[in-house]
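Q: need the 3D shape of this:
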Amino acid sequence: MRQVGLLLGVFGKSQNDYLRSVKSFEEILKQGEFSQPDLVRMLKAEGADRTALFSAAAARKEAVVGKKVYFRGLVEFSNVCSKDCLYCGIRQSNSKVVRYEAADEDILAACRFAWENRFGSVVLQSGELSSSTFINRVDQLLRQIKALSKGELGITLSCGEQSRETYQRWFNSGAHRYLLRIESSNPELYGKIHPNNAHHSFEKRLECLQLLKECGYQVGTGVMIGLPFQTMDDLANDLLFLKQIDIDMVGMGPYIEHEDTPLYAYRHLITSKQERFDLALRMVAALRLLMPDINIAAATALQAIDPAGREKAVKIGANIIMPNLTPSAFRKDYQLYEDKPCLDEDADQCRNCLEARIELAGSEIGYGEWGDSNHFSRRQQR
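A: I've put the predicted structure just below:
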């Protein structure tokens, strides 16, 4: 304290004046806007401050988006990828991966299950390809899903970077949400976790997010939490980036290393999985306070660390869950990270398990509802 007093004296400010100018954590949580230092304090919150953060986020979630949690039936239909991201288990250069492409009939059967069980929406996710064959196949699948569900099933795509023409074509064929994760909004850190070439461009990623907005999608992105080389300032800036680009939905979770990736060599730079998990929960809570009306997914990676991870995220801010509907035969081959959960459950088991978990978290499932982002609706009205 004596050192603080001496420093304050140099700048002509009394110690009492300084202490009065420092906001309490409770005062920060009551704000409607947050600075980067405010967010850093949230991300470092421990003990009573952590409890207060989670309580404030839970209250804000209930007040703005309610208690409902919406299902997005996840169909990982192909692990063939043209990208070589340094953190990803299905990167093109990983020769240990058994590559697959699910048959159209298996994909459509999974979507039919989602529709018949009133999931409301599905997510079609794949490795990143941009060939005409791939583009045409996705287009046909979108039309078939809309037909089999009589237009009732909402569709999110997560198929990477594409041209404006492709995005618009897929939108016109029935997709209305698109998830394209930035992974880090810091260009320098982005460069450390991706190859240094034109096929892995930070600027291209940003451009695609803008194109998706212009095509009319509800746009989602997200970041990894606890990466090597990442700082608390990076994560606070990630949150501000999400607000700056006016995003509609976010999927973010803890970084989990994969031994068959180049980034694994830097595992000595990361914190424990439990610390990454706790930080991810604080990120979810801080984001709910920063952007109260967006959709936030409870990432499957949370459950890879803590069996109750997704429920804990739902309690303090998340409102989207993605039950895995990928045909069981392929699930073990779509491992972006190690220890991915639910590899052996069939669709019925996954649904029943999540129903119980969500009820335990004090929420209810919005069956038969698309659960569109409130933020998107407001953005469209501006």
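Q: switch to C-alpha atoms for all contacts and neighbour counts from now on
A: OK.
Q: look at G9 and say how many residues are nearby.
A: Neighbour count of G9, defined by other CA atoms under 10 Å: 12.
Q: what about it, distance to A280?
A: 39 Å (CA to CA, to the nearest Å).
Q: Q168 too?
A: Noted for Q168: a distance of 33 Å to A280, by CA to CA.
Q: neighbour count: these two, which is higher?
A: Comparing Q168 with A280 by other CA under 10 Å, the one with more neighbours is A280, at 24 against 18.
Q: would you agree that one is in contact with G253?
A: Yes: counting by CA atoms under 8 Å, A280 does reach G253; the two are 5.9 Å apart.
Q: second input sequence below; structure requested for side-by-side comparison:
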Amino acid sequence: MKKIKEILAQTEFSKADLVCLLQAEREERQLLFEAAQARKVATVGKKVFFRGLVEFSNICAKDCLYCGIRKSNEKVLRYEATDDEILGACRFAWENRFGSVVLQSGELSSPAFVKRVDRLLQAIKKMSNKELGITLSCGEQTKETYQRWFESGAHRYLLRIESSTPDLYHKIHPQNDLHAYEKRQDCLKLLKECGYQVGTGVMIGLPFQTDEDLAEDLLFLKKLDVDMVGMGPYIEHEDTPLYAYRSQLKTKQERFDLALKMVASLRLLMPDINIAAATALQAIDPVGREKALKIGANVIMPNLTPCDFRKEYQLYEDKPCLDEDAALCRNCLEARIELAGSEIGYGEWGDSKHFYRRQEVTK
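A: Next up, the predicted model:
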């Protein structure tokens, strides 16, 4: 078996190599983190980019077995932020030089929903003199919808696969056409065809999940040639079917540690992509996001969702920052990022370097 130092000196990694990295402990884990941090600084620098997160609706047509806002959860108070509330949050981001925002919602594809998102995109661009970058995270859509939104101003899109292992994917989703593994993959390809910077991600520490599954996830991200990744520890929600399998879970601390190793391993595997420090990390460790920034992540998402709605957009339990207004959230993150030894890329979109390299290759 290879030694950890030998693996860390490589630029290409096999599944066995990645499993070894994910199982690293103590001194070996520290070597992994140091290597990932060095690769990050050398490739994308010390800057951290803000993505102001606006969770504008928790109405969802999907029934994913792990998600707190799944359609069948009748305990959730459903909401839709008004256009004025959404634009107000985006104005805050623009005036505070966040650079970009993420518009996130439950998955809907009705004509009214598609039209509304289109209208919001155009309004945000007009309000910000086209200065504010926009990422969408609104689920599976047709190519026509993706193209329409792209032309109206969205330039990045996050569509998480949650698990690239078909067997595990089917265990955490209902068995029907609305939750088809193939459809998810097809949508990721469509987004690329439309010209988006494409992001996806996985949950780490799911029931039934192995280290080999996670290594496959990393190789899937590499093969898909994504531009950005958002991934974090799975945190159970009591109002979901998957909660019944909580006895099979690693401890939250173990899931947290594994998530950090996934971030570090991905930075080594795909050095020039954008990697988000997931909010779920902070649900386990008060400085979880800062720890991720230190070992490979370079994007962080301050929550700009109006406080009245935040408690209703809980995909998992113990979600942090539910009662901090946007200004408090910004000030808190600024201080935390400085402590993590990074600097904030104010007023910058912070586009993926990988995206531009990928564009050059395809010309």
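Q: what's the TM-score for these two chains?
A: Once superposed, chain against chain, the TM-score is 0.99 (TM-score structural alignment, normalised by the length of the second structure); 361 aligned residues with a CA RMSD of 0.3 Å.
Q: so where do the strands sit in the stretch 1-150 of the second structure?
A: 47-57, 100-105, 133-137 (DSSP state E, counting those that start in this stretch).
Q: so who does the counterpart of F92 of the second structure in the first structure touch?
A: Counting by TM-score structural alignment, F92 of the second structure lines up with F113 in the first structure. Contacts for F113 of the first structure (CA atoms under 8 Å, 6 or more residues apart in numbering) come out as none.
Q: measure F113 of the first structure to R351 of the first structure for me?
A: 11 Å.
Q: could you do S373 of the first structure as well?
A: The value you get for S373 of the first structure to R351 of the first structure, if CA to CA is used, is 22 Å.
Q: tell me, what residue is most central in the first structure?
A: Centroid-nearest residue in the first structure: G251, 1.0 Å away (criterion: CA atoms, centre = their mean).
Q: and it, what's its match in the second structure?
A: Residue pairing (TM-score structural alignment): G251 of the first structure is matched to G230 of the second structure.
Q: remind me which helix or strand its match belongs to.
A: Assigned by DSSP states H and E, G230 of the second structure belongs to strand 228-233.
Q: just the residues contacting that strand, thanks.
A: 158, 160, 197-205, 255-256, 258-259, 273-281, 352.
Q: out of the residues you listed, which are inside helices?
A: The helices, defined by DSSP state H, take in R255, F256, L258, A259, T279, A280, L281 from those.
Q: which two among the residues you listed are spaced furthest apart?
A: Using CA to CA, the pair of those lying farthest apart is L258 and T279, separated by 15.3 Å.
Q: ok so, going back, make a markdown table out of the strands of the stretch 1-150 of the second structure and add mean neighbour count and distance to D318 of the second structure.
A: As requested, the strands of the stretch 1-150 of the second structure are exported to a markdown table (neighbours: other CA atoms under 10 Å; distance: least, CA to CA, whole Å):
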| stretch | mean neighbour count | distance to D318 of the second structure |
| --- | --- | --- |
| strand 47-57 | 25 | 17 |
| strand 100-105 | 24 | 19 |
| strand 133-137 | 23 | 22 |
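Q: could I get the ones you listed as a markdown table with distance to C67 of the second structure?
A: Shown next, in a markdown table, are these (distance: least, CA to CA, whole Å):
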| stretch | distance to C67 of the second structure |
| --- | --- |
| strand 47-57 | 14 |
| strand 100-105 | 13 |
| strand 133-137 | 15 |
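Q: of all those, which one is nearest L293 of the second structure?
A: strand 47-57 (7.9 Å).
Q: between that closest one and strand 133-137, how big is the angle?
A: Between the axes of strand 47-57 of the second structure and strand 133-137, defined by axes from the mean of the first three to the mean of the last three CA atoms, to 10 degrees, the angle is 50 degrees.
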